[in-house]
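Asker: structure here, sequence nowhere to be found:
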């Protein structure tokens, strides 16, 4: 099943300049009437390099909501790892998690789930294991890694299972690959699966650093 994936261009460089820019863009959104909906990423957007949520940005997002502007978190995180950020802003923020894999309403109910088909996920993970390519697999609220992920700047708490390809019992919400060599392997060996799954290559196919499946 194909999944629509979207990436916010330019978010990472802005964050690397010393903090997020949410308040700069939307600090007066409530007064100009130009916005009906704001979708915000978490890492490198709401959270800067220090992984902290600034009071200024929280205030800006709350002003948007008070002005009747819908605010949605759109993130590659699972709901469980996105909740602390969401709850710091409001108790009822809708969320699009796992890079579009699962959409939740403000009460946490699943509105849509578009998982990676189980057979496809098992095949991809098996091929990656044979080639020595590492991956992160999000399955519900559990994050799995097929190898030690400690070199990943965006690592989240999870379970390391090198044989996940054999033990995965349900369709996962997404598979993430990081590192240029690993990403180029996936592009060479898995692009033909587009249609069964979609490969979101960031920042580009010419300079692949992260792939979301």
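Answerer: Here it is on my side, so go on. The model shown is predicted, which means the values in this text are computed figures rather than measured ones.

Asker: CA atoms for contacts and neighbours, from now on please.
Answerer: Fine.

Asker: residue 41 and residue 77 touch, don't they?
Answerer: No: with contact defined as CA atoms under 8 Å, residue 41 and residue 77 do not form a contacting pair (9.5 Å).

Asker: where do the helices sit along this protein?
Answerer: Under the criterion DSSP state H, helices of the chain are mapped to 11-16, 22-26, 29-32, 55-66, 79-89, 118-131, 164-167, 180-190.

Asker: same list (these) but as CSV, adding mean neighbour count.
Answerer: Putting the helices of the chain into CSV (neighbours: other CA atoms under 10 Å) gives the following:
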stretch, mean neighbour count
helix 11-16, 16
helix 22-26, 16
helix 29-32, 16
helix 55-66, 18
helix 79-89, 16
helix 118-131, 17
helix 164-167, 15
helix 180-190, 16
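
Asker: for the ones you listed, which one sits closest to residue 210?
Answerer: helix 180-190 (6.5 Å; CA to CA).

Asker: can you give the distance from the closest one to the centre of its chain?
Answerer: The gap between the average C-alpha position of helix 180-190 and the chain average comes to 19 Å, counting by CA atoms, centre = their mean, to the nearest Å.

Asker: for it, name the packing helices and strands.
Answerer: Here helix 180-190 touches strand 208-212, going by 3 or more CA pairs under 8 Å, 6 or more residues apart in numbering; DSSP states H and E.

Asker: try 10 Å this time
Answerer: Under the contact criterion of 3 or more CA pairs under 10 Å, 6 or more residues apart in numbering; DSSP states H and E, helix 180-190 touches helix 118-131, strand 174-178, strand 200-203, strand 208-212.

Asker: and the last one, what does it pack onto?
Answerer: By that I understand strand 208-212. Applying 3+ CA pairs under 10 Å, 6+ apart, we find strand 208-212 packed against strand 174-178, helix 180-190, strand 200-203.

Asker: turn those into JSON lines, including distance to residue 82.
Answerer: Output for those, formatted as JSON lines (distance: least, CA to CA, whole Å):
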{"stretch": "strand 174-178", "distance to residue 82": "15"}
{"stretch": "helix 180-190", "distance to residue 82": "25"}
{"stretch": "strand 200-203", "distance to residue 82": "20"}
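
Asker: among these, which comes closest to residue 127?
Answerer: Closest to residue 127 of the helices and strands packed on strand 208-212 is helix 180-190 (CA to CA; 8.9 Å).

Asker: tell me the spatial nearest neighbour of residue 80, not counting adjacent residues.
Answerer: residue 141 (5.7 Å; CA to CA, 6 or more residues apart in numbering).

Asker: next, the one to line up against it:
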């Protein structure tokens, strides 16, 4: 019996209209009523993720910032937190200055950038986040952050990712949540680490967990779970490692998983 389900938000739980469909909402409620812990696992900030989580009626800890922060929805207690190592954050900042790259950081769940530009505006329009501009970015880089993010062309990010992996070392986890977002967390700030933590927190064996996602930043979570599920709209690499491929986010793929694996409905 599956006891814990971790679901990515963008392009997984929500459809292309950024909505949880009534059918998927009903499936979530049925799973919760049956005693299953349903949680969200997202690259989004807590400030953005908790709004969606509350809309679904979920009242559990949720995994945010790719796994760098787990926080209760009810009392907002922090259960798990990992910050980008200060030395790595400083190196990343200097690299971005030298190469004129757009870098964002999160401090106290607020999004900051060095300047206002189209990349920042498009990003915040995508997930409804408020942003703050701080020209003296160096002082922000010295503060604890769960996630830093470069926005650029996908091919260019693929080119610089190995360079930054070498520059920043093993203390940092680097992943893409979308083709043009390169994200940097503490090396234990992954959805996989977070899923293991939550399974332990709820006294649930990992074999009794399901993880559902669509992007490469979900792969650690799918690999850690008893059942790793890729959406029909997932990237090919994620489908290759998944135990099961469900329908797309526009075709109630999450509902199909709950029906099939929690309630054994065909």
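Answerer: Perfect, I can see it now. All of these numbers come straight from a predicted model, not from anything done at the bench.

Asker: returning to what we had before: residue 165 of the first structure: which of the helices and strands packed on strand 208-212 of the first structure is closest?
Answerer: strand 174-178 (11.8 Å).

Asker: what span of the second structure lines up against the closest one?
Answerer: Following TM-score structural alignment, the aligned partner range for strand 174-178 of the first structure in the second structure is 147-151.

Asker: contact partners for residue 83 of the first structure?
Answerer: With contacts defined as CA atoms under 10 Å, 6 or more residues apart in numbering, residue 83 of the first structure is in contact with 73, 77, 89-91, 93, 95, 108.

Asker: need the helices of the first structure in a markdown table with distance to residue 48 of the first structure, can you?
Answerer: Conversion of the helices of the first structure to a markdown table gives the following (distance: least, CA to CA, whole Å):
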| stretch | distance to residue 48 of the first structure |
| --- | --- |
| helix 11-16 | 5 |
| helix 22-26 | 10 |
| helix 29-32 | 21 |
| helix 55-66 | 11 |
| helix 79-89 | 12 |
| helix 118-131 | 32 |
| helix 164-167 | 32 |
| helix 180-190 | 23 |
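
Asker: for residue 150 of the first structure, find the nearest of these.
Answerer: Nearest of the helices of the first structure to residue 150 of the first structure, taken as CA to CA: helix 180-190 at 15.6 Å.

Asker: the closest one to helix 118-131, inter-axis angle?
Answerer: With axes from the mean of the first three to the mean of the last three CA atoms, to 10 degrees defining the directions, helix 180-190 of the first structure sits at 130 degrees from helix 118-131.

Asker: circling back: between residue 41 and residue 77 of the first structure, which contacts overlap?
Answerer: Here residue 41 of the first structure and residue 77 have 96-97, 99 as joint contacts, going by CA under 10 Å, 6+ apart.

Asker: any of those residues buried? List them.
Answerer: Burial of these was assessed by neighbour count (16 or more other CA atoms under 10 Å); the buried members are 96-97, 99.

Asker: residue 220 of the second structure: neighbouring residues, count only.
Answerer: Other residues near residue 220 of the second structure number 17, with proximity taken as other CA atoms under 10 Å.

Asker: what separation do you get for residue 143 of the second structure and residue 109 of the second structure?
Answerer: Going from residue 143 of the second structure to residue 109 of the second structure by CA to CA, to the nearest Å gives 12 Å.

Asker: equivalent analysis for residue 117 of the second structure, please.
Answerer: Using CA to CA, one obtains 20 Å as the distance from residue 117 of the second structure to residue 109 of the second structure.

Asker: same check, this time on residue 119 of the second structure
Answerer: For residue 119 of the second structure, the distance to residue 109 of the second structure (CA to CA) stands at 19 Å.

Asker: before we move on, what about residue 160 of the second structure?
Answerer: Taken as CA to CA, the spacing of residue 160 of the second structure relative to residue 109 of the second structure amounts to 27 Å.

Asker: same check, this time on residue 62 of the second structure
Answerer: Distance from residue 62 of the second structure to residue 109 of the second structure, counting by CA to CA: 14 Å.

Asker: which of the two has more residues huddled nearby?
Answerer: Neighbour totals were compared for residue 62 of the second structure and residue 109, and residue 62 leads with 29 against 15 (other CA under 10 Å).

Asker: pretty sure the more buried one contacts residue 70?
Answerer: Yes: at 5.5 Å, residue 62 of the second structure counts as touching residue 70 under the criterion of CA atoms under 10 Å.

Asker: got any residues that touch both of these two?
Answerer: Any residue near both residue 62 of the second structure and residue 70 by CA under 10 Å, 6+ apart counts here, and that gives 40-41, 46, 76, 78-79, 194-195, 198.

Asker: which position in the second structure pairs with residue 13 of the first structure?
Answerer: Under TM-score structural alignment, residue 13 of the first structure pairs with no residue in the second structure.

Asker: could you do residue 69 of the first structure as well?
Answerer: Under the alignment (TM-score structural alignment), residue 69 of the first structure pairs with residue 36 in the second structure.

Asker: one more: residue 37 of the first structure?
Answerer: When the second structure is aligned by TM-score structural alignment, residue 37 of the first structure is paired with residue 4.

Asker: touching, that match and residue 209? I think so.
Answerer: Yes: under the contact definition of CA under 10 Å, residue 4 of the second structure touches residue 209, with a separation of 4.8 Å.

Asker: what's the closest of the shared contacts of residue 41 and residue 77 of the first structure to residue 133 of the first structure?
Answerer: The closest of those to residue 133 of the first structure turns out to be residue 99 (CA to CA; 20.7 Å).

Asker: and the gap between the closest residue to the closest one other than its chain neighbours and residue 160 of the first structure?
Answerer: Spatially, and ignoring its direct neighbours in sequence, residue 99 of the first structure is nearest to residue 76 (4.3 Å; CA to CA, 6+ apart). Distance check for residue 76 of the first structure against residue 160 of the first structure: by CA to CA, it reads 19 Å.
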